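**Q** pasting the structure only:
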């Protein structure tokens, strides 16, 4: 007697579409890693070039958060058929004359729920800080100081300064997971 074959429950779930408000491969991969670690679901993660509507190098929590939020909202406007929209924006700020770097992550879903989180911060060397204060974007300053090319689409400052111990994908993916807390705990988050 032949028994009917059991279907894999994971295969029966509909693949959900996530749109990242950037074509930067680090942001796309970080989102992919974060969603797959947080949920037992099938996801397709795609990037879209959308405006952050803030400075090329955001300064301070407010401007950096606004950039991430705008990226998520603008991705939703451009591609409303998705299930989630993600904005990731890196920024800098000064404390007592020293500059630190960080990023904000904003996640939106179809139901109108928003998740948000900030990465850990780390201080930048003065040679990089001076270039950023002079109007250069952090990624370009890193490229100049560390003789790199397009480091913002690679390991970025965090990877360069930690000598690869902390890679940028993991750094951002942790914040993506933290931004997913409201979606993992829907009954206690409005």
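**A** Alright, I've got the coordinates. All of these numbers come straight from a predicted model, not from anything done at the bench.
**Q** only C-alpha atoms for contact and neighbour calcs from this point on.
**A** Fine.
**Q** got a list of contacts for stretch 65-82?
**A** Defining contact as CA atoms under 8 Å, 6 or more residues apart in numbering, one finds that stretch 65-82 is touched by 16-22, 48, 50-54, 58, 85-89, 103-108, 110.
**Q** which SS state does residue 51 fall under?
**A** Here residue 51 is recorded as coil under DSSP: H, G, I helix; E, B strand; the rest coil.
**Q** mind checking how far it is from residue 138?
**A** 18 Å (CA to CA, to the nearest Å).
**Q** Regarding the chain, what is its longest helix?
**A** Ranked by residue count under DSSP state H, the longest helix found in the chain is helix 60-78.
**Q** in it, what counts as buried?
**A** Within helix 60-78, the residues that count as buried by 16 or more other CA atoms under 10 Å are 61, 63-76.
**Q** Let me see the contact set for residue 149.
**A** Each residue near residue 149 by CA under 8 Å, 6+ apart is listed here: residue 143.
**Q** For this structure, just list every one of the strands.
**A** Using DSSP state E, the strands of the chain run over residues 16-20, 43-47, 84-95, 98-109, 114-118, 122-123.
**Q** From the chain's centroid, how far away is stretch 95-112?
**A** The gap between the average C-alpha position of stretch 95-112 and the chain average comes to 9 Å, counting by CA atoms, centre = their mean, to the nearest Å.
**Q** same deal with stretch 36-47?
**A** Centre-to-centre, stretch 36-47 and its host chain are 14 Å apart (CA atoms, centre = their mean).
**Q** Endpoints of that stretch, how far apart?
**A** Start-to-end, stretch 36-47 (CA to CA) is 16 Å.
**Q** Residue 119 and residue 110: what is the separation?
**A** If you go by CA to CA, the gap between residue 119 and residue 110 works out to 24 Å.
**Q** Show me which of those two is the more surrounded one.
**A** residue 119 (18 against 13; other CA atoms under 10 Å).
**Q** One more to weigh against that first structure:
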């Protein structure tokens, strides 16, 4: 089985590998850089669009280059407003070779108002966290979640539950996908 992830970020590739290992044993995971066609820092439902766009771009590449992949995974980090607070989260879109599609999300975690204001002004969470953490490329390591949990959870661990929940329909296709409905 072959799984293509719409990113070359090792955090996203490793999260997909970890999540799929819960259900499958023999597979290959490959990352391909694709565009999300959304803002650099997506907000609200635009995050879902970004994840879906990444997965759909992978389908196109698969068909053009005959990669023979079984699953296409788009992951997009974004922010969403709940109860008057801003939360960061990851959205996952998985499409299979039959074009069945599903979504999942990581846990949502609250971000400080000051950070949210910078994101709403156009900055990207990774850049803001690089500055706060005095590190480079934190989004390919601990990420904001690593900082705010004092290292208890990293970005890979944050994304795994979202991928697992996005796999639910593929584990019960008779309940979710038309051609398989009882």
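**A** Alright, I've got the coordinates. Given the structure is predicted, the values throughout are model-derived calculations rather than measurements.
**Q** Which of the contacts of stretch 65-82 of structure 1 are buried, as a PyMOL select command?
**A** Selecting only the buried entries of the contacts of stretch 65-82 of structure 1 in PyMOL, with 16+ other CA under 10 Å as the criterion:
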select buried, resi 17+18+19+20+21+22+48+50+51+52+54+58+85+86+87+88+89+103+104+105+106+107+108
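**Q** Can you tell me which residue sits nearest the middle of structure 2?
**A** residue 75 (2.2 Å; CA atoms, centre = their mean).
**Q** Tell me the spacing between that residue and residue 83 of structure 2.
**A** 24 Å.
**Q** isn't residue 89 of structure 1 right up against residue 64?
**A** Yes. Look at residue 89 of structure 1 against residue 64 with CA atoms under 8 Å: they come within range, at 5.9 Å.
**Q** what's the overlap in contacts for these two?
**A** Common neighbours of residue 89 of structure 1 and residue 64 (CA under 8 Å, 6+ apart) are 103, 104.
**Q** per the alignment, residue 29 of structure 1 corresponds to what in structure 2?
**A** Using TM-score structural alignment as the criterion, the counterpart of residue 29 of structure 1 in structure 2 is residue 14.
**Q** got a list of what that match touches?
**A** Residue 14 of structure 2 neighbours (CA under 8 Å, 6+ apart): residue 156.
**Q** for residue 157 of structure 2, same thing?
**A** Contacts of residue 157 of structure 2 (CA under 8 Å, 6+ apart): residue 15.
**Q** about what we covered before: against residue 138 of structure 2, how distant is the residue nearest to the centre of structure 2?
**A** Taken as CA to CA, the span from residue 75 of structure 2 to residue 138 of structure 2 is 17 Å.
**Q** Same check on residue 73 of structure 2?
**A** 22 Å.
**Q** ditto for residue 158 of structure 2
**A** From residue 158 of structure 2 to residue 138 of structure 2 the distance is 14 Å (CA to CA).
**Q** Provide the aligned range in structure 2 for stretch 126-135 of structure 1.
**A** Using TM-score structural alignment, stretch 126-135 of structure 1 corresponds to residues 113-122 of structure 2.
**Q** Other residues contacting the matching stretch?
**A** Contacts with stretch 113-122 of structure 2, where a contact means CA under 8 Å, 6+ apart, come from 40, 41, 85, 86, 125, 128.
**Q** sorry, back to before: would you mind getting the angle between the longest helix of structure 1 and strand 98-109?
**A** Angle of helix 60-78 of structure 1 versus strand 98-109, following axes from the mean of the first three to the mean of the last three CA atoms, to 10 degrees, is 30 degrees.
**Q** counterpart of residue 136 of structure 2 in structure 1?
**A** Match for residue 136 of structure 2 (TM-score structural alignment): residue 149.
**Q** Quick check: the aligned residue for residue 5 of structure 2 in structure 1?
**A** Taking TM-score structural alignment for the superposition, residue 5 of structure 2 sits opposite residue 20 in structure 1.
**Q** quick one, what contacts its match?
**A** 27-28, 31, 45-48, 71-72, 75, 85-88.
**Q** 10 Å instead?
**A** Counting by CA atoms under 10 Å, 6 or more residues apart in numbering, residue 20 of structure 1 touches 27-32, 45-50, 71-72, 74-76, 84-88, 107.
**Q** any idea how far residue 74 of structure 2 is from the aligned partner of residue 76 of structure 1 in structure 2?
**A** Taking TM-score structural alignment, the alignment pairs residue 76 of structure 1 with residue 59 from structure 2. Separation of residue 59 of structure 2 from residue 74 of structure 2 (CA to CA): 10 Å.
**Q** Now for those two: what residues contact both?
**A** Common neighbours of residue 59 of structure 2 and residue 74 (CA under 10 Å, 6+ apart) are 4, 6, 53, 95.
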